[in-house]
Structures are given as structure tokens and as C-alpha cells.
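Colleague: Whatever this is, show me its structure:
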Amino acid sequence: MFKDRRSKDYENGVEQFLNFAMIRASDLQSIRCPCRVCGNLRSQPIREIRNHLFFNGVDQSYTTWIWHGEAVTSGTSPCLNEQDFSQQQFDPSPTDNVAETIEMVQDAYDHCTADPEVFKKLLEDAEKPLYPGCTKFTKLSALVKLYNFKTTNSLSHTGFSDLLTLLGDMLPLNNEIPSSMYEAGKTFAALGMGYEKIHACPCDCILYRKEYKDATSCPTCGTSKWKLKKNSTEIRKDVPAKVLWYFPPIPRFRRMFQSAKIAKDLTWHAHERDYDGTMCHPTDTPSWKLVDHKWPDFAVEPRNIRLAISADGINPHSSLSSRYSCWPVIMITYNLPPWLCMKRKFMMLSLLISGPQQPGNDIDVYLAPLIDDLKMLWEVGVEAYDAYKEEHFRLKAVLLWTINDFPALGNLSGCTVKGNYACPIFSEGTCSHRLKYGKKNTYVGHRKFLPRYHPYRRQKRLLMVSKSLD
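Modeller: Down below sits the predicted model:
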């Protein structure tokens, strides 16, 4: 079952395993699923398990079938998937949870490059009981659980603050539960989850940073950076008209390498993948290979990060109107295995551009802080600590791709995506025609038909097969 999922041997192994498990199952309706995603934590019907094993593959660490009838040898422990740890059917010891939290913070403190005093406060929170006499949770371990509950159930900041207030009232006096989302966020600030609020010109001309940091009006259009009072020309000082939320990626890259498991996964593409001639990972793409060929010094270090950014506009709060625009810029790390690349916890929000209008062609103004950090990661690099190899190294990164729809492509690349030359590939060779009365451009020359007597037209059997597949 640890061979190529497309092979006959793998198919036979799946069937043998399912027969083995069903003979020894206490419940014939469902058994634990050993795929990579479920990790023996979820019980599924036998048909669903078969699909999971072909789609997700079997958990590579599950070599002794202790959940499916094989005798348990000494030293054998259940196979646990960290992604679904919170959903397991047996609870770990609360003391183990507290110890793991303290160890995590202590490790971050030992290798931190930020303010050590901040980490000392975090370490105190990791050791401080949730309330006097509590042995199950510390302040930090309880907050980690609550944050996990918030993200899993998509609670709003207001809802989370109300939950914290309610828990604070339920727990004994002198408990350590924060009273609001803001207070809880301050506790986690030392772990590198901070952000920067950068003021912007409401006309999208500049960001008030670097040489414009102390300016009060835009040098390009003269618009004040402060908001105006409603139905008035009076300025509301200290209330910016537009704000860019910037989440620096460098601290998060460093934090990823401070986890031994994630640090190992970040070099999976170089040490653990199979080279079987098929395209199964971005390392097989021409873009990746071109970087390896042109910059061998960058390619020789497998820990150097290959990135993509995705940008698009959304209407927040499920609003179908276009009176407000929100543009998130998501960063994706492609060093990871294919089953982790697009996981939610590895998709980093880098920028949040919000305002009454979308940035359009001025999106480059808002991308400037991210571009500066990416340039530094490419040209100079930053010092980072690899917890898996237990050594310091210089971390670099390269941006391989941008992911966006067709209108956003025009904003990011500057190419034409409208009018007579809308195709970015054919440019002036685009087959376009403007309707005389409809006043719209149509593109009717892109469909190329086979000649009337071409031999492919007589292959009716293949034509029927293609239609059935559609």
C-alpha cells in the first residue's frame, strides 16, 4: 500500500487491507480511515475509505495496523495526524498539552531574534495556571484551544470577545482569561503574528511610509490623509482616510522553520519525493527548473522558499453590492508536499487592501511593502534557525508565479485585457470585431475548425468517447 497509487499492486494492497480490517472490525458499518487526511481519527464507511486511500494515499507512518486488528507490539503508539489532533476520539493528558505549550514557547524563546523580554512574558503565560488551583490548562494553552475553536467555527472578533467575557464570568475569581479579542491578540504578538497599519492616499497615489511617513497630505494630488467629518469639510485628525493592512512574511517564514516537523516538510521536494517522470509537484514545472538553471547558488539550498501570490477582490460580509472593495493578497509556499501546499494554515495573508474602490492599476502602490521584503529575501536573505537540523542558515526566497483572474492580470502585469487587443498572448493579432449597434467587442476568430474531409472527422468512435467523458 506504500507504492504508486496508480499501480495494480497498490489496488491489490488496498483490497487486502480492507478485507483484513473488515474481518476484525467490531462495527461492520464503519472503521477508522488510515488515509493521510483522516489519520485513523475518523470512522468512515468501507466504500468511503477505499476512495480516501486512492485520493489521499495511506498515512506513511501507519505500518502496524493497531487500529485494524494487528497485534500491538511494545513501544507501538497510535498514528496521529497533527492537522486533525483536535478531532481525535481520545483526549490526551491535559498535563501533556501544558508541557507541549511550554516547550513550544521555550524553543521560540531560545532561538528568538526579537525582544527577549516579550518572550519572557509569553513564557510566564505558558506556565501560569488558568485560575488558582487549575492543573489542566495554563493561560496560554487555554488561549490556543480557544483560538482553534474560533478559526474552526469562523467566529467573528465580536463573537469571540463575547465568548471570552462569558468564560471569564463562569470561571473562578482571579482567572487569567482575557476580556476581549484585543487583549488575547496582545498575548500572541510575541509569536510573530503582528501586522502593520500603513496609511494610504484615498486616491491610491502613495503610501505614507519611508520619505512620506510624516506627511499629512498627498504630494501628488494634494488630498489630506485624514478622514473628513460627515457632511463637512472639517478634518477628523488621527483618523486615516484609507489604511493598508500589511502582514510581514519574514517573521512567519522564520517561525515555520522553528517547528522541526514543518522545517522537515519544507525540504520534502528535495529529499523525499519520487522522480517518476510525471508532473506531481511544482518542482517538475519549467519555471522551477529555470530558476535552478539560472541561479544554481539559490537552488543548492533546498530550504530556500519558492512562492506564489494570489490577488483578487471580494465583497466582504456576503454583500452583493460594489459599494465597498476588499483585496486580500495571499502568499503560498510551494516547498511543501502537495497535500500541504494549499492547506489553510500554510496560506499566508500578506496584504489586505480595503476601501470604497478597488485599487485597479494602482495596486502596485499597495504591493510596495511586500515587494521590498521579497527583494531582500532574494538579494540578501535573512538569518533563520532550522529546528529540524538544529542549525542557523541564511534563508532566501523567490516569487515564481502570480495567481489571479483575467481582469486582475491586467492590473498586476500592466498588459491589455480589454478592447481590440485583449489577448495578452496574441496582442495585435487578436481576432476581434466591434459590434456596430451593440457597441461591444466580440472575439469570434478563436475557434479553428478542421477541414471538411480531415481524417479526424471520420473517427466517430473517439468522438463518442470524448462526448461521454464530457
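
Colleague: Going by C-alpha atoms from here, please, whenever you check contacts or count neighbours.
Modeller: Noted.

Colleague: Tell me, how many residues neighbour Leu370?
Modeller: The number of residues packed near Leu370 is 16, by other C-alpha atoms under 10 Å.

Colleague: dump the residue contacts of it.
Modeller: By C-alpha atoms under 8 Å, 6 or more residues apart in numbering, Leu370 lies in contact with 246, 248, 350-351.

Colleague: how about 6 Å then?
Modeller: Taking C-alpha atoms under 6 Å, 6 or more residues apart in numbering, we find Leu370 in contact with no residue.

Colleague: Following the chain onward from the strand or helix carrying it, which element is next?
Modeller: Following DSSP states H and E, one finds Leu370 within helix 363-379. Under the assignment DSSP H and E, the closest C-terminal helix or strand after helix 363-379 is strand 382-386.

Colleague: sorry, back to before: angle of the helix holding Leu370 against strand 382-386?
Modeller: 60 degrees (axes from the mean of the first three to the mean of the last three C-alpha atoms, to 10 degrees).

Colleague: in helix 363-379, what's buried?
Modeller: For helix 363-379, a neighbour-count test (16 or more other C-alpha atoms under 10 Å) marks 363-364, 366-367, 369-370, 374-375, 377-378 as buried.

Colleague: Please provide the structure for the following sequence as well, for comparison with the first:
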Amino acid sequence: MDNREWMYMGRPSQAQITREWMDKTEKFLDHVFKAAKEARDTFCPCSQCENKKRKTREVKVQHFCKYGFMPNYTRWVSHGEAYRPREEAVRRRLEAFDGDGGVPGWLGDYEDATFAERPTEDEQEDEEEEPEPSAKAFFAMLDSAQKVLHEKTTVSQLDAIGRLLGLKSQHNMTQACFDAMMAIIGGLLPEGHHLPSSLYESTRLLQALKMPYEQIHCCPKGCVLFREEHKDAKYCPKCKSSRYVEVDKGDGKKEQNEDIPMKVLRHLPIIPRLQRLFMSKESAKQMTWHKNGVRYNPDKMVHPADGEAWKSFNGNHRGKDEEAYNVRVALAMDGFNPYEMISAPYTCWPVFAIPLNLPPGPYFNGKTYS
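Modeller: Got it, this is the predicted structure:
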């Protein structure tokens, strides 16, 4: 990355602007609008907007001259530099910290997909709409990805949180241990740092990545789920098996420990996860590839939509084939022991729902697939 001291040294005040600052600001704008392709406006990194509002090129020039660049914006994460080659990103993160989860990189991919979807400057001025909760959570994460931990480092707040949460998971830390560690690290950082003080504050910034799931107790023999009409039952209505682990009371009798179910089904609702595929214009377009995508070699089967089973389904369900956004999924299930060959007789039987609409290979600029 180039030395970007010119962004601040070349404009010490509104009345003092160097020729170098003007020339390099023009090059910065060329870079920004080239990366944004056909977008009329992009995020404005002036000290007034701080990458929270989108402005046209003309307005950006006025803002830069009047307000200057926002502090510490020497890495243009909102204007293309978050999208560097994946190998380079992974290598740098591994060098910095072996357990880094790369959360800011995910945000970069998401921001790239939604670049052309944000409201224009005129739309923002005409009507300021309140974003939905999931969008608000994402923008909060985006802000933390751009906010440095403190003024003496280039590590972002979100990067730091990702590394520490990765460490917690790797070493199975308790919440009390993690909170104590955060308090110690926070006391060692310069005053005014942006490191959260607890696990609760750290995970709250990752809210946009969370997806809902439900834990449902079930019969250990697989007879019924303890939900709806059976939600209050303590024994299976068919085989009479106990819903909870039974412990010996010491008098020859057993009682249920209602804190420990015998068997649990974890249900991850598919609808919110499919909705996330339509959350951006880019991924929504990919969901229509099975119908609208171009096959560059029509003699080869490159997608399940080219198979006879798919075509037979279309023939039997004419209405389903007409709408390209209808989602088709494949189910896969198999059991495995997550603890390998140890004494604990524990197995998992996940059911995977695989969306078949998506293209078979990498997607490049909405045109080419390989």
C-alpha cells in the first residue's frame, strides 16, 4: 500500500491545500468510481460523512476541500481495498494471528455485493428511511470494521474482537475468564481505545452474522418431538421413554433431571437462510442461474438443471418452472461421531439442505462462469 500521509499533510487546513493533495485526491476519486463500476455515488470518507453517506463525485470534492479526509483512513476498506486477492488476505491474517476468523473479509464480500444497491444522495435527502434491524446490525459491524482499535495501531475493532473470540473458542474459555481477560487487555491499551469490555459487548457487534435456530427435545428412540401438543409431556406418549435424564435418588427410585434432555433436535429454519441469499442484488441474480445462466458448452452437463430429473420435474409442474426465483433444494443426511473412537457413544445426524439454484463455478462480474 502506498504512503498516504499526503491525505493529511497536504491539507493542514481549508486554506492550505497543496498541489500534490489535489492531484492525488483526483486519483483517489478515479480509483473509487472505477471500483464502483457504474455507481453514480459512493461512500464519502470526509471527516463529516465518515463513510456513512453516499455522495457524487462533485460533492465529494467539495467535502474533501471543506472538511478533509476522516482520521486514520489510510487503508481504503470502503473503496475497494477490502477486496484484495484472497490468498494475500489469508496469508496476512495467518501471519498476524493463527486463529483469526476474518470477519472483516466477510463484510467486504457482502459490501461488494451490495455496492450498487444503496440509496442515492437525492433519495437520502428526500426521505431518510429507518433501516430494518438486520441492516442496522450490519452497518454497525461495518463501522467497527473501519474503526481502528486505538490511534497507535492499524488493527480494526472488529479484527480484534474476531481474534479474541477465536482464542476463546480454541481454548474453551468461560465467560468469566473471557471478561477478565478483556478487562486486563483494556487496562493495558491507551486511553480512548475501542475494545469491548465483555463477551456480551463483543458478540453484540456480530449480531448481523447470527442466524436463528431452535432446540427441540425428542424421544430417545425417535418416536416423537416434544413440541406442540407434546411440549409439556415428560414421557414419550408411544414408548414411554423419559424425556429427561433420570438420576438415582438413593432410595432405589429415579427422578428426572429436567435440565438435561435425553435427546435434542436442533432445528435451523431454512427460510431465513434462503432469504439471506436474496439479501443482495448480486446473490439474488445468482439464484436465477439455473434458468437464465449461459452454458458455454451445451454438450456437457454443468448443472443439475441440465439433467433429465430436473427437466421431468419441470414438465410435471409447469407453474414452478416459470418463476426463476423459485428455490430448489437437495437433502443429504448421514451420521457421524464427532468425538471419533472414544468411550462417549455420541453421534450426530445432520440433515443438509443444499440450494441447487446457484451457479456451478466462480462468478465474475455477472457474465462469466468457469
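
Colleague: TM value for the aligned chains?
Modeller: Scored against TM-score structural alignment, normalised by the length of structure 2, the superposed chains reach a TM-score of 0.53; 251 aligned residues with a C-alpha RMSD of 4.7 Å.

Colleague: re earlier: where does the helix holding Leu370 of structure 1 end up in structure 2?
Modeller: Helix 363-379 of structure 1 corresponds to no residue of structure 2 when matched by TM-score structural alignment.

Colleague: now that helix: how far from the chain's centre is it?
Modeller: Taking C-alpha atoms, centre = their mean, to the nearest Å, one finds the center of helix 363-379 of structure 1 at 19 Å from the center of the full chain.

Colleague: same thing with stretch 129-146 of structure 2?
Modeller: On the basis of C-alpha atoms, centre = their mean, stretch 129-146 of structure 2 sits 12 Å off its chain's mean C-alpha point.

Colleague: can you redo the buried residues of helix 363-379 of structure 1 as a markdown table with distance to Val105 of structure 1?
Modeller: Output for the buried residues of helix 363-379 of structure 1, formatted as a markdown table (distance: C-alpha to C-alpha, whole Å):
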| residue | distance to Val105 of structure 1 |
| --- | --- |
| Ile363 | 38 |
| Asp364 | 37 |
| Tyr366 | 34 |
| Leu367 | 32 |
| Pro369 | 29 |
| Leu370 | 28 |
| Leu374 | 28 |
| Lys375 | 30 |
| Leu377 | 26 |
| Trp378 | 29 |
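
Colleague: in the stretch 101-250 of structure 2, which spans are helices?
Modeller: Here the stretch 101-250 of structure 2 has its helices, by DSSP state H, counting those that start in this stretch, at 103-113, 121-126, 133-146, 157-171, 175-188, 199-204.

Colleague: which one of the ones you listed lies closest to Ala233 of structure 2?
Modeller: Ala233 of structure 2 lies closest to helix 175-188 among the helices of the stretch 101-250 of structure 2, at 32.9 Å (C-alpha to C-alpha).

Colleague: all strands in the stretch 251-370 of structure 2, in order from the N-terminus.
Modeller: For the stretch 251-370 of structure 2, the strands defined by DSSP state E, counting those that start in this stretch cover 254-261, 264-267, 329-333, 351-355, 363-364, 368-369.

Colleague: Those strands: which one's closest to Tyr67 of structure 2?
Modeller: strand 363-364 (37.0 Å).

Colleague: looking at the strands of the stretch 251-370 of structure 2, which is closest to Gly80 of structure 2?
Modeller: It's strand 363-364; of the strands of the stretch 251-370 of structure 2, that one is closest to Gly80 of structure 2 (C-alpha to C-alpha) at 15.8 Å.

Colleague: and that closest one, what does it pack onto?
Modeller: In terms of contacts (3 or more C-alpha pairs under 6 Å, 6 or more residues apart in numbering; DSSP states H and E), strand 363-364 of structure 2 is not packed against any helix or strand.

Colleague: Show residues contacting that strand.
Modeller: Residues outside strand 363-364 of structure 2 that contact it (C-alpha under 6 Å, 6+ apart): Tyr369.

Colleague: Repeat that for stretch 209-223 of structure 1.
Modeller: 224-225.

Colleague: now with 8 Å?
Modeller: With contact meaning C-alpha under 8 Å, 6+ apart, stretch 209-223 of structure 1 is reached by 198-199, 201-203, 205-206, 208, 224-226.

Colleague: What range does it cover in structure 2?
Modeller: Stretch 209-223 of structure 1 corresponds to residues 227-241 of structure 2 when matched by TM-score structural alignment.

Colleague: Now do the buried residues in the matching stretch.
Modeller: Neighbour-count burial for stretch 227-241 of structure 2 [16+ other C-alpha under 10 Å]: 234-236.

Colleague: Between the residues you listed, which sits nearest Asp299 of structure 2?
Modeller: Of the buried residues of stretch 227-241 of structure 2, the one sitting nearest to Asp299 of structure 2 (C-alpha to C-alpha) turns out to be Cys236, at 54.7 Å.

Colleague: Show me what Ala263 of structure 1 lines up with in structure 2.
Modeller: Match for Ala263 of structure 1 (TM-score structural alignment): Ala284.

Colleague: Distance check, the closest residue to its match other than its chain neighbours against His63 of structure 2.
Modeller: In this structure, Ala284 of structure 2 finds its nearest non-sequential neighbour in Phe278, 4.4 Å apart by C-alpha to C-alpha, 6 or more residues apart in numbering. As judged by C-alpha to C-alpha, to the nearest Å, Phe278 of structure 2 and His63 of structure 2 stand 34 Å apart.

Colleague: And these two? Which one has more around it.
Modeller: His63 (19 against 16).

Colleague: Count the residues that sit near Cys348 of structure 2.
Modeller: Residues within reach of Cys348 of structure 2, counting by other C-alpha under 10 Å, total 11.
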